[in-house]
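*Asks:* predicted model and sequence follow; I will ask about them next.
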Amino acid sequence: MPHPYELVLNFRSKVPKSQQPQRSRSGCFNCRKLKKKCSEERPSCKSCQTKCIPCVWPSSHIKSMPKDYKIPPQDPILVRRKREAMHAIRKILPKATTLEEITKVQEAKLEACELELLPSTPTTIKKDPETPDYRALDLHSAGRVQPLDELGLLLNDTASINWDQSPFQQHQQDTTNIDNENDPVSLSAIDNYEDQLPLWIPISTSRKETFITACAVGLISALAPQYTHPLLHASSTWTPFVKMNPIIERVTEASGCSFIAWEKPDLIPLAEKKYDLAFNELFGYIRTHDLETKDHLWLGAAFQLLAVGSKTVWTFRDKRRIDNLKGSWKLIKARIAQTESSTSTSTSPISSLGISNISPSSSTSSKDDNSPESPPRGNFDDNTVASDYSNENLKMEVENSLLRNEYKDDLASRFERGWIEAFIYQYGMLLLIDDVDVMGLPTPFEVFSLVRKRIKRPLMNCDIAWMNHPVFGASFDAFELACKASYLMRHLDHEMTFMAAHKLYDVVQSYQLPQIPAEVVNNPESFNRNRDSALMSEVMLRAVKILLRKIINLRLDETDIVIQRDLEAALHKLTQITRCGQVMGISSWPLFILGLTAIKDEHRDVIIEGCMQYGEVCQARYIYTLIDTLEIAWGMRGDTYTTARGLNILLETEILDRLIL
């Protein structure tokens, strides 16, 4: 008889153990290869439908996946079929207003899904002969088309402008059509171009319409990265001009082609060709025609689209961006002078305001401008303190609350807000890497003294006053300080640089960070997007403080305790911003400054991740020039021009000349 202790030690339960669950082997080979759950829907599972790849299933004699099995590439027929289905849904969705129409939309979705489940057999793709309505596009993020609620108001504003088309028609007849549709170079550059486009771009009747749609859907949306009022968004203020006349239409086509070239490098030769044609035709029209003040709208849109497109094409030429920015600045000064003068009329010629000198070869500097509001060139002391910024922001909040949903501003005023801010951003990117005095552009002290009062005025009643800045949001003041600090960095030999840097440093130290009101916190969508804007403002202020500290004491390096403290604080805020959020579209400048001070691997990883997010949001291949410069500053690669590291890269003009921001 066994001892009782033996029964306890050698206890064996009579209940059988539960069997281990076995993984299902009935999925497709592609999901097995990726080691992911398969929906097991025949003839094509959900994962293969999303990737547009043929779905391979085990046969009766081959049930196990071969060891050397490789996932097949994308099927062009499936790609086109999916794009057709997405395009069909997009055209029906904005029309669903009643219960019956919503039911029809749901049926269309089911038909589209059934279309994707069909076997991959060659079929003839039917294209919609209707031209897309570009004015109905309202994208707050690339690839998502939403109906514009204020479309009626927008169309009324556009129709109220009396556009004189006779000069454009005459210019179109005089200009030879050098961009022929049957050009063998153009056709060979985009052979089967529909198969090369991203899935979110809808199919149009021609490649010209497709490129224009890509510009309206993607590039123009990136011009206003902030969460703003729908009537202040770029899709509401810029899109109505994309087909206003043949000149701006060619500019839009070139910009759209260069935008698509981000994902499809095969389109780069065609994008370069179209950009050159649009640039030469725009400046040729300016030289041969008398311009009027009402032309500043479409001319401003053309200049800014070309300025952005000059960075998007593969063979970047900085002079093209400078020429476009010089043209925009002349138009901005003329527009401000016209609105402030009581004697000017809407039909006065622009040539009377000095705009007839716009040309690629023009080197006219703003030094000749005798405007009483602009300080003389070289005067760095603008007598601005931190309390001035706080008072202006408080005044803007009060004016914003008094508007009470009154839309008293027309399309021209709303467009000018985004146009001027887009110019300031592109102009500010040049200040750190080029000398604007040599290029013929004004100093940032002149620019902000002229446009600040015009920008710091709310146009629409928004949740927060800074939402009236479609490009900068809460970072307008921070970017102004960044522009002035960048200019001082390029003029270290000036006698006023040290004193001006000290004043700006005091402003940054005592600047009141933007705060989100309590009533906005209860709205999750508005709170999250405005929170990203406020975080970006603090990140930019930290970068400005680091740059000013370097200007004040050139002997400091990135190991300084204060600099490292500001770096950690800035990166902590940067990691809280929504991944690939639209506010990352203005993050290249602070990422560069913060990257030069990063000495830890974990900090450098955050900077590289931020650079990749910026490139994804803006579709910008030139972000790799920033990464290459940072790798030189980190000592990860050698360079024949310099042995400088860290913040000392800012003193090496040979390195900065190859940087594109």
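*Replies:* Ah, there it is. Numbers count the residues shown, from 1 in each chain.

*Asks:* only C-alpha atoms for contact and neighbour calcs from this point on.
*Replies:* Will do.

*Asks:* which strand or helix spans the spatially closest residue to residue 316 that is not a sequence neighbour?
*Replies:* Nearest residue to residue 316, sequence neighbours excluded (CA to CA, 6 or more residues apart in numbering): residue 310, at 6.1 Å. According to DSSP states H and E, residue 310 maps onto helix 296-312.

*Asks:* just to revisit the earlier point, do you know how far the residue nearest to residue 316 is from residue 657?
*Replies:* Distance, residue 310 to residue 657, using CA to CA, to the nearest Å: 16 Å.

*Asks:* out of those two, which sits in the busier spot?
*Replies:* Shown here are residue 310 and residue 657; by other CA atoms under 10 Å, residue 310 has more neighbours (25 against 11).

*Asks:* just to check, the more buried one is in contact with residue 319?
*Replies:* No. Here residue 310 lies out of contact with residue 319, judged by CA atoms under 8 Å, at a distance of 9.1 Å.

*Asks:* now the residue nearest to residue 316: how far from residue 38?
*Replies:* As for residue 310, its distance to residue 38 is 45 Å (criterion: CA to CA).

*Asks:* now swap in residue 431 and tell me
*Replies:* In terms of CA to CA, residue 431 sits 53 Å off from residue 38.

*Asks:* for residue 594, same thing?
*Replies:* Separation of residue 594 from residue 38 (CA to CA): 43 Å.

*Asks:* alongside the first one, take a look at this:
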Amino acid sequence: MSEKSYQKTKRRRVSTGCLPCRKRKIKCDEGKSDCANCIKSGVLCEWTLEKQTLEKLTKYKIIKNKNKKTKFINVTTSYIKYQRSQITLDFLNSKSKNIKEINSNNNENNLENRITAIKSTHFDNSMDIVTQNYEDALFRKYLQTIGERYFSKFNFMVNKFPILGINMTNEELKLFDAFSNGFMVAISPQLAHENLQPSAVVIPRGINNSALRSVFYTCGATYLSWNNKELRSYAEEKYQNSLNAIQNHLINSENIGGNEDWLLITMVTFCLREKYQCHDTTRNGLFLIASLEIIKYWINIKKTCKMHSMNECFVDDIEVSQYFDQCELQSKLHEICNQLSKLTSIEQVNNNINHTFISLKTSDDKINSSDLELVTKDDIFSEIDLYNYDISPFERTMIESFLFNYSVNLLNFKPELIKYIDSPFKVFKNLKPFLKQSIYKCPVRWMNNPIMGAGLPAFELAAKSNWLRLQYPLNEENYKTATKLRNLAKYYTSPFLPDTVKFQLTPGVQRKLMESCYVGNMTAMASFILFTKIIYPNCDSYNEEIQDALEIYFKNLKILSRHSQAGATCIWSLIIIGLVIRKKKQLDYLLYRVRTFGEMKKSEALLRVLCFLESAWESEGDSWNILLVRDGFKDLFI
């Protein structure tokens, strides 16, 4: 080869990016852990820190993965087989040390600076770690295709049918795209039936609803503010505009019949948004209270219709009942929105706002013996449906989304708000009939539970442990209740894959289906530890039972891939476990997992957890005792 031709070849080489892109001499978007080119081409995206000479690139071979459709996932790309690589402890320790050094250079009291420093530190993808994330990247791509389908339909309607009066500016299109391809993907944790995925039930309802689209724009802007502080104030302004639109609707409408769907979407979605905006935990509580009021209205209507379905003479009574329920619900939501409008600035947040609701009834903290029944693996995933309430995919997904956020947020629910929300003993009892139905025939029954999946019974334990923590110190009745639930948590077992699944589905799909089982085991062990602390407050964290629970927890955490979509559902258990561990190696590994989950989700809430756990570890005293401090988690968004 002549010197001239060699120089020409050298100029064409791509000096940055993943190995497959450099080999193919195409520009890489350098997306971690898998770039767009590799996902599109179905090849293994590999990275290295070593300098690549022309000779090395020539010898490098791109690994092509065969595409294979599954019977229940309608996407052209599918999961591939790969050999899990082991992450060495030295590698994890070095990364954790780097973060700690950065944190130490910042003012300890300046949480924002610490989080910014963490965001600027990126883990490399050396040592074949990228091979662990290929399946996760394909799953996220699958989730994006769901949102893109409805987004394309929306664009078609806007362009072909201008008479509908649906207009979007370029700015709004960008925010809509960030919402559907970013925000909605990030909050979708499970491999569930396609029609139950959050994107499938939420996005279509915003096509013809301008108020709901403004909610989408708000969440899209918040998602984009991950590394752009300027967008945070812009996103907050969009939020206030959306809230004003809701208030105007509640004031100007004679009744809200027929609008419950988009109002519930708004409340649940804004609750999820707070994990990105991290403005005020009071908002979370108000959003959850509003969501529960809407859901209770749904349930009352369904139960009333079922009672009188065989007696036509009661039809008029049902309609009258619905009318008064609508008026009551409208009044409650209006009050809640008024309180939310007061929480729009830092100055107002720092003031102690007195949350007094005229139309909201205070809940009864007393636990009835009839409410102690727990959803177990055997009854929630049995082949016999004991209930036959009709429920739509939309209702299933929204109820379960509320229930998950309600369960974990009880850990730091504001004392002035807790009296306005029902206890998990009552909530789970009332919602259980609407969670057991198999809406679709799937390879495993928990694919009908799109948020908590197989871990649904474990999150019930988490909710009840949070609630009993708020009752500490326990009276005799609560002590007996906590003891029973502690035993259920200790001996919790997750469901197993049926043999038909093991023989018919690819190993990659099986791993995705098992993720909620791992999360369920982790959540149950964290619940066991919290129950132990509130029952035996003087118990040492080196207790044998506590250490056994930690061992089970880490065993499941290590199986869960570092960029798993299910990582967002681990935030509650990560907090509990982080306050109990006493071994430095375990802490380093836990912080590493919190960091990678937060980076993948672009969730500031997870990074706040990281800072919280580091501070708890470095502070004097036993961090294990924070579990009993009522406001010990007040700055966390769970």
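*Replies:* Structure received. Predicted, not measured: the structure shown is a model, and the values here were computed from it.

*Asks:* out of residue 594 and residue 38 of structure 1, which sits in the busier spot?
*Replies:* residue 594 (30 against 20).

*Asks:* what helix or strand is the equivalent of the more buried one over in structure 2 on?
*Replies:* Under the alignment (TM-score structural alignment), residue 594 of structure 1 maps onto residue 577 of structure 2. Using DSSP H and E, residue 577 of structure 2 sits in helix 571-578.

*Asks:* who does the host helix or strand of residue 86 of structure 1 touch, helix- and strand-wise?
*Replies:* Counting by DSSP H and E, the element that carries residue 86 of structure 1 is helix 76-92. Here helix 76-92 of structure 1 is seen to pack against helix 99-117, helix 193-196 when contacts are counted using 3 or more CA pairs under 8 Å, 6 or more residues apart in numbering; DSSP states H and E.

*Asks:* which residue is the nearest non-sequential neighbour of the spatially most central residue of structure 1?
*Replies:* With distances taken as CA atoms, centre = their mean, the residue of structure 1 nearest its centroid is residue 222 (2.9 Å). Closest residue in space to residue 222 of structure 1, ignoring its immediate chain neighbours: residue 618 at 6.1 Å, by CA to CA, 6+ apart.

*Asks:* surely that neighbour is in contact with residue 583?
*Replies:* No. Using CA under 8 Å, residue 618 of structure 1 is not in contact with residue 583; the gap is 10.4 Å.

*Asks:* which one's more surrounded, the two?
*Replies:* residue 583 (29 against 25).

*Asks:* any idea how far the more buried one is from residue 532 of structure 1?
*Replies:* In terms of CA to CA, residue 583 of structure 1 sits 7 Å off from residue 532 of structure 1.

*Asks:* just residue 304 of structure 1 next, same as before
*Replies:* Applying CA to CA to residue 304 of structure 1 and residue 532 of structure 1 gives a distance of 25 Å.

*Asks:* kindly report the same for residue 316 of structure 1.
*Replies:* Per CA to CA, residue 316 of structure 1 is found 31 Å from residue 532 of structure 1.

*Asks:* more neighbours: which of the two?
*Replies:* residue 532 (23 against 15).

*Asks:* give me the nearest residue to that one, chain neighbours excluded.
*Replies:* Leaving out its chain neighbours, the residue that sits closest to residue 532 of structure 1 by CA to CA, 6+ apart is residue 577, at 5.2 Å.

*Asks:* so which strand or helix has that neighbour?
*Replies:* Going by DSSP H and E, residue 577 of structure 1 is not in any helix or strand.

*Asks:* how much space separates the aligned partner of it in structure 2 from residue 94 of structure 2?
*Replies:* Matched by TM-score structural alignment, residue 577 of structure 1 corresponds to residue 560 in structure 2. According to CA to CA, residue 560 of structure 2 and residue 94 of structure 2 sit 21 Å apart.

*Asks:* more neighbours: those two, which one.
*Replies:* residue 560 (22 against 12).

*Asks:* wouldn't that one be in contact with residue 515 here?
*Replies:* Yes. Residue 560 of structure 2 lies in contact with residue 515 (CA under 8 Å); the separation is 6.5 Å.

*Asks:* what's in contact with stretch 529-543 of structure 1?
*Replies:* The contact list for stretch 529-543 of structure 1 (CA atoms under 8 Å, 6 or more residues apart in numbering) reads 226-227, 473-476, 478-479, 481-482, 508, 513-516, 566-567, 569-571, 573-574, 576-578, 581, 583-584, 587, 590, 593-594.

*Asks:* the residue nearest to residue 316 of structure 1 -> structure 2?
*Replies:* Under the alignment (TM-score structural alignment), residue 310 of structure 1 pairs with residue 274 in structure 2.

*Asks:* repeat for residue 266 of structure 1
*Replies:* By TM-score structural alignment, residue 266 of structure 1 lines up with residue 230.

*Asks:* burial check on its match, number of neighbours?
*Replies:* Here the number of neighbours of residue 230 of structure 2 (other CA under 10 Å) works out to 9.

*Asks:* re the thing from before, mean deviation of the helix or strand following the helix holding residue 577 of structure 2 from structure 1?
*Replies:* Once helix 571-578 of structure 2 ends, the next helix or strand along the chain (criterion: DSSP H and E) is helix 584-601. Here the mean offset of helix 584-601 of structure 2 against structure 1 after fitting is 2.1 Å, by mean CA distance after the TM-score superposition for structure 1.
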